[in-house]
Each structure stands twice: as C-alpha cells, then as structure tokens.
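**Student:** Below are the sequence and a predicted model for it; my questions follow.
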Amino acid sequence: MIYQDAWLPITESRNGNKYYAAFHTLCSGIGIQALVLPVALTILGWSWGVITFTLGFIWQLYTLWILIQLHESVETGIRYNRYLQLFGFTFGERAANWLAVFPIMYLSGGTCVALIIIGGSTAKTFFQTVCGPECAKQLTAIEWYLVFTCAAVVLSQLPNLNSIAGISLVGAITAVGYCTIIWGVSVAEGRLPGVSYNPIKAGTQIEQIFSVLNALGIIAFAFRGHNLILEIQATMPSSEKHPSRVPMWQGVKVSYTIIAACLFPIAIGGYWAYGHMVTTQLNPPPPNPL
C-alpha cells in the first residue's frame, strides 16, 4: 500500500469483503431520485419508458463492471482507488489535472448540497411527525440543514469506510423499506379514477423534445453510485490469486438485484396506479426555508 492510501480514511483499512461491498453499494445505489421515475413514464409512455429504463439499468451494470475491472492493473498490480488516479493513468497527469479535478470538485459539491437539503428536510419532517405540534420550539429548515451537516461532520471522524458498514446496512434497509412501502401502497390502493396512460404532449415541437430529454434525465439521474465504486473496492484486500474484483462484483450483483427489485416496481407500479396524475401524487412541494 502506498503512503497516501495508508492514511487517507477511505483506504486506510483493507478488511472489506463482499458483504461490506453489498451494503455500501446498495446504500449508495438507491436515492430519493427513484421516487420520480414514474414521471418519466408520463412523457415516454409504457413502451419507450420501460425500454429506456431497462437499457439504462443494463448500462449501469456494464459501466460498474468496467470500473471494477479497471480498479486494479493486472500487469502492474497498481490499484486506482480514485477517479483522479484512474484518469491520470489513462490520459496522463497533466490532462487529469486540467480535465478531471474541476468536474470531480463541482460534482462532489453538488452532491453534498443535495444531500444536506434532502437530509435536513427529512429530519425536520421526522421530528415534526414524532414530536407533534406541542413542541415548544420548531427549528427552521435552514437550522435542520445545520443539524444534518454537524451530524455528517461527526460521522466523518470515524477512521475508515469499513467502520461505517453498519450505518450503510441501516441505510440500505431503510432505502429498500421506503421503496417497497411506496410502490406496495400504490399498487394495493389501486388505480385512481380517470387515470390515463397517454403520454403527456407538450405544446410545441421544441417543448416536446425538451420533455423527452427531461424524462431521459430523470431515468439517468435515478442510476447512481458510480462515484463510490472505486473507493468501496479500495477497502478490500487483493492479491494475484484473490483479486479484489471477484468479491466486489459478487457484492455488486447482489446489491443491484435488490436495487432492480426496488426501482422497477416504483417506476411501473407508480405509473400504473397514478398514470398522468403521478406528478401531483409523488412530487411534494419544496420545503419552506423559514
């Protein structure tokens, strides 16, 4: 192990296994983006919606498999634990500094902002549900964002990624749980009166094109987790006889089987239950920051 990997939190521990890989991958592979998948079907319709979603899932698995294979060089044994390292090996260090650093920084920053907003809003809703209106002091959404950020800072003090495998397991269980509850309740309640499955058509041709692109973006946005694959695999021991790509791929296959069992029912079941009215049923209003 090189010196940098020995002290950085992600790769400080090499005690990971296929179970840890499954927990981490499952936790990172399901997000709130999955809840708006039925909206894409209102634009694409049944046939093109299901076809596009299926192709997207296959492409997700294929690109994950490529990343797992690229993580470790068969010839040199060097492990590329981060995208910047892999980019530098592929295109050169100079190109990596110019072309990879900025996208990694703004994507990481955007992800952090989105998680803080979602996490803080969810914590506020949970607190209001549990505590009720009799609570003397209700924090604002911005204050809940700060609470969530502080909790994330405390959690980041743990020594390495393997030390939060239990938290990833809890996150995976809750993600699977709320996905199952949402599509299960939608299907159990049945279709709404007057539901229609005719694709929503925008006014002009340009608007229709942008609507289709928006639907494709919703589907692409639901497939997540690539940003952590290299780091998750970096926590596993590897040798010539027992390369890390074998247990990593085993964990990914298990986790994405479960992910498919969550995302496909949400997309298909949600659209079946609500049809063109899904936008008013599944999209809550944005939180009030005050």
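**Tutor:** That came through fine.
**Student:** can we go C-alpha only for contacts and neighbour counts from here?
**Tutor:** Noted.
**Student:** okay but Ile10 is in contact with Leu230, surely?
**Tutor:** No: applying CA atoms under 8 Å, one finds Ile10 not in contact with Leu230, separated by 10.0 Å.
**Student:** What count of nearby residues applies to Asn214?
**Tutor:** Asn214: 15 surrounding residues under other CA atoms under 10 Å.
**Student:** Now do the contacts for it.
**Tutor:** Neighbouring residues of Asn214 by CA atoms under 8 Å, 6 or more residues apart in numbering: Ala40.
**Student:** Give me the more crowded residue out of Ile10 and Leu230.
**Tutor:** Neighbour totals were compared for Ile10 and Leu230, and Leu230 leads with 23 against 20 (other CA under 10 Å).
**Student:** Name the helix or strand for the more buried one, please.
**Tutor:** Taking DSSP states H and E as the criterion, Leu230 maps to helix 226-234.
**Student:** the helices in this structure, which residues?
**Tutor:** 3-7, 18-29, 37-70, 83-91, 93-99, 101-131, 141-155, 165-189, 205-222, 226-234, 245-274, 278-282 (DSSP state H).
**Student:** residues in contact with the last one?
**Tutor:** Residues outside helix 278-282 that contact it (CA under 8 Å, 6+ apart) are 35-36, 38-39, 42, 270-271, 274.
**Student:** same question, the fourth one
**Tutor:** Residues from elsewhere that reach helix 83-91 (CA under 8 Å, 6+ apart): 70-71, 80, 93-97, 100-101, 230.
**Student:** Those residues, buried ones only, as a PyMOL selection?
**Tutor:** Command for PyMOL that selects the buried part of these, burial taken from 16 or more other CA atoms under 10 Å:
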select buried, resi 70+71+80+93+96+100+230
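**Student:** hang on, the earlier thing: please convert the helices of the chain to CSV, extending it with distance to Tyr197.
**Tutor:** Listed next are those as CSV, based on distance: least, CA to CA, whole Å:
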stretch, distance to Tyr197
helix 3-7, 52
helix 18-29, 28
helix 37-70, 7
helix 83-91, 42
helix 93-99, 43
helix 101-131, 30
helix 141-155, 36
helix 165-189, 16
helix 205-222, 15
helix 226-234, 33
helix 245-274, 8
helix 278-282, 10
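**Student:** Second structure follows, compare the two:
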Amino acid sequence: MVYETPESDREKAINEWLPITSNRDAKWWYFAFHNVTAMVRAGVLSLPYAMAHLGWGPGVTIMILSWLVTLYTLWQMVEMDEMIPGERFDRYHELGQYAFGEKLGLSIIVPQQLTMDVSSDIVYMVMGGQSLKKFHDLGVQPDVDYSYKAASTSGKVFGFFVGLGEIAFAYASHHVVLEIQATMPSTPEIPSKGPMWKGAIVAYIIMAICYLPVAYRILEIQKLRQRQHPLNIRETHLAYCYSKHLPCIVWLIKCKPKRFSLTWFINWICIILGVLPMVLSPTGGLSSIIVSAKYYRFFS
C-alpha cells in the first residue's frame, strides 16, 4: 500500500477538480482529433512559401523528415507519461521537473508553452490576413515559376533558413500531448500509451494528407517573387519555443540508453535536427527583415 502524504492528497483533490483529469475516460480517437486540431492550423498556410524557398527536393525531404522526427518524439512523450510505476505526468512541466529538477524544469517548459500559445495567436492573425489578401489578389497565374524565389546565393541560403522555420512551425503539437493523455484511463494491464499511440498514428496520417497537397497545389497557382515577410514572427519566435528535441533530451537523461546504441544515435540525431531550425530559422528571418525593411508599412 502506498502511503498518502498531505501533499499527495492535495494533488489528488486538484486533479479531481481540473477538467482534463477529473474524468479519465477518453478514447484513442479523442487524442487523434485533438492532435490533428492542434497541428493542422495556421502553419499549414505557410507551407507553399516554405516550398518556394526550399525547392522541390529539399522541401519534400524536410517535410517527411519533420514528420518522422515529430512522430518519434511524440512517441517518447507518450512512453514517458508513465515511466514511474504508479505515477503519471499529466502535464508537460511535470515531466520537465522530473528530468531537470523542480525549479529548472518549470523555467524550461512553462515559458516555452506560454510563448508557443501567444505566438500562435499572433501568427493566426498575420497568416489569416495574408491568406485573405492572396485570395483577393489572385486568379490562376499562367506564368508560374518553379525556380528558387531569390536570385542571389545569399538570398537563397537565407530563404532556405526561413523555409526551415515555416515547416518547423507547421509541426507543432507537443506542448499539449501530455495534457491530452491525462484524460485517458490507465491501468497496469492496459496503460494509456496504447490508445495514445494508436491515436497518434491516425492523427499523423491525417496531418500528412492535409499538409502535402496544400504545399504542392498552392505553389502551382501562385507567383511568389513579389512576396514580402512582414515581421517573420514564425521564424523569430522559434528560437525560444521550438522544443521538438526536449523529449529526446529527457529520454537520454532518464531512460539512459546504452551509449552508441541505435536508440542513443536516433535521439542525438533528433536533437541535432531540432536545434538546427532553432538556430538557422531566426537567422533567415532576421535577414529577410533587414532586406525588406524599406517596404514595411505598419497598420496599412
């Protein structure tokens, strides 16, 4: 029998009151629905522009690679939800506190979640306005150009960095995974990770179906050479809130895979692939701001 401390009684009372943990009766399709709605959002509108910067080959490769990396790191989060027998990490910051310590875990996870939510709201407004304007200005263009948008080498490089940020932003749902999993029942015989993983597979298949046609079809009907990046909010905020590599870091710290094993290599590769967009994308966004600053017309 586990001895219930006053603190654990308090936490139990809080969890029984909070909506996400008061009734743990969610099914796998609940997660599939919530994950799709968390991911297929404003980021999908920026995929055509990302493809214009990256080109067909690199663009398709990066989209598929991002799909695989985010699916793998999501699996890690699902697995780590019940990595301590008899306990569950119902919120992302609880997992962070377990991995990095009580204070450091909060300072790492919570600001990123808040920044992600606030930045997403800003991006919805910016991308919504841009998209409405595009629909207003276009018809079908007879002279579609499939070449890179930039003419100079430096422009192509920085544009490539911007494209990385566009795709990275499109794959964003990890900050709510554990909160969704908290709504599911779990027993030692039937842990919650089973239905969660089933829902994740369905969600990612739906997401791929939504993303790929949008990134190819809109590119065919838009002439992109005159497009400007008003503030590059997506790229600049990624330096702080792009956290796809955090589950890999926690996995290495707490699961301790054997050094130089396949799992060890996969996690380090995912960490590197997560850090690269975090560094390169804001660089490309800053370059774009500098180049196109003379065209800015605030509140116009």
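**Tutor:** Right, received. Where do you want to start? Keep in mind it's a predicted model, so treat the numbers as computed, not measured.
**Student:** Determine which of the helices of structure 1 approaches Asn198 of structure 1 most closely.
**Tutor:** helix 37-70 (6.6 Å; CA to CA).
**Student:** Next, the angle helix 205-222 makes with that closest one.
**Tutor:** Counting by axes from the mean of the first three to the mean of the last three CA atoms, to 10 degrees, helix 37-70 of structure 1 lies at 50 degrees to helix 205-222.
**Student:** which residues in structure 2 does helix 37-70 of structure 1 match up with?
**Tutor:** Mapping helix 37-70 of structure 1 onto structure 2 (TM-score structural alignment) gives residues 47-80.
**Student:** Buried residues, the matching stretch. List them.
**Tutor:** By 16+ other CA under 10 Å, the buried positions in stretch 47-80 of structure 2 come out as 47-55, 59-60, 62-63, 66-67, 69-80.
**Student:** Leaving out chain neighbours, which residue sits closest to Gly284 of structure 2?
**Tutor:** Phe158 (4.4 Å; CA to CA, 6 or more residues apart in numbering).
**Student:** doesn't Ser287 make contact with the one you found?
**Tutor:** Yes: using CA under 8 Å, Phe158 of structure 2 is in contact with Ser287, at 6.7 Å.
**Student:** Who has more neighbours out of the two?
**Tutor:** Phe158 (22 against 19).
**Student:** wait, what's in contact with the equivalent of His242 of structure 1 over in structure 2?
**Tutor:** Using TM-score structural alignment, the equivalent of His242 of structure 1 in structure 2 is Ile190. Contact analysis of Ile190 of structure 2 by CA under 8 Å, 6+ apart lists nothing.
**Student:** Over to the one 5 residues further on?
**Tutor:** When contacts are counted by CA under 8 Å, 6+ apart, Pro195 of structure 2 is found next to 27-28.
**Student:** Quick check: it vs Val177 of structure 2, distance?
**Tutor:** Here Pro195 of structure 2 is placed at a distance of 13 Å from Val177 of structure 2 (CA to CA, to the nearest Å).
**Student:** Tell me how many other residues crowd the counterpart of Leu18 of structure 2 in structure 1.
**Tutor:** By TM-score structural alignment, Leu18 of structure 2 lines up with Leu8 in structure 1. Counted by other CA under 10 Å, the residues lying close to Leu8 of structure 1 total 12.
**Student:** give the contact list for the residue nearest the centre of structure 2.
**Tutor:** Nearest to the mean C-alpha position of structure 2, by CA atoms, centre = their mean, lies Ala172 at 1.9 Å. When the contact criterion is CA under 8 Å, 6+ apart, the partners of Ala172 of structure 2 are 38-39.
**Student:** please redo it, this time with the cut-off set to 6 Å
**Tutor:** Each residue near Ala172 of structure 2 by CA atoms under 6 Å, 6 or more residues apart in numbering is listed here: Met39.
**Student:** And it, what's its match in structure 1?
**Tutor:** That one, Ala172 of structure 2, aligns with Arg224 by TM-score structural alignment.
**Student:** ok so, going back, now the helix holding Leu230 of structure 1, how far from the centre of its chain.
**Tutor:** Centroid separation for helix 226-234 of structure 1 versus its chain: 13 Å, with CA atoms, centre = their mean, to the nearest Å.
**Student:** Would you mark the buried spots in that helix?
**Tutor:** Those would be 226, 228-234, for helix 226-234 of structure 1 by 16+ other CA under 10 Å.
**Student:** ok, so of those, who is nearest Gly109 of structure 1?
**Tutor:** Of all the buried residues of helix 226-234 of structure 1, Gly109 of structure 1 sits closest to Leu228, with 14.7 Å by CA to CA.
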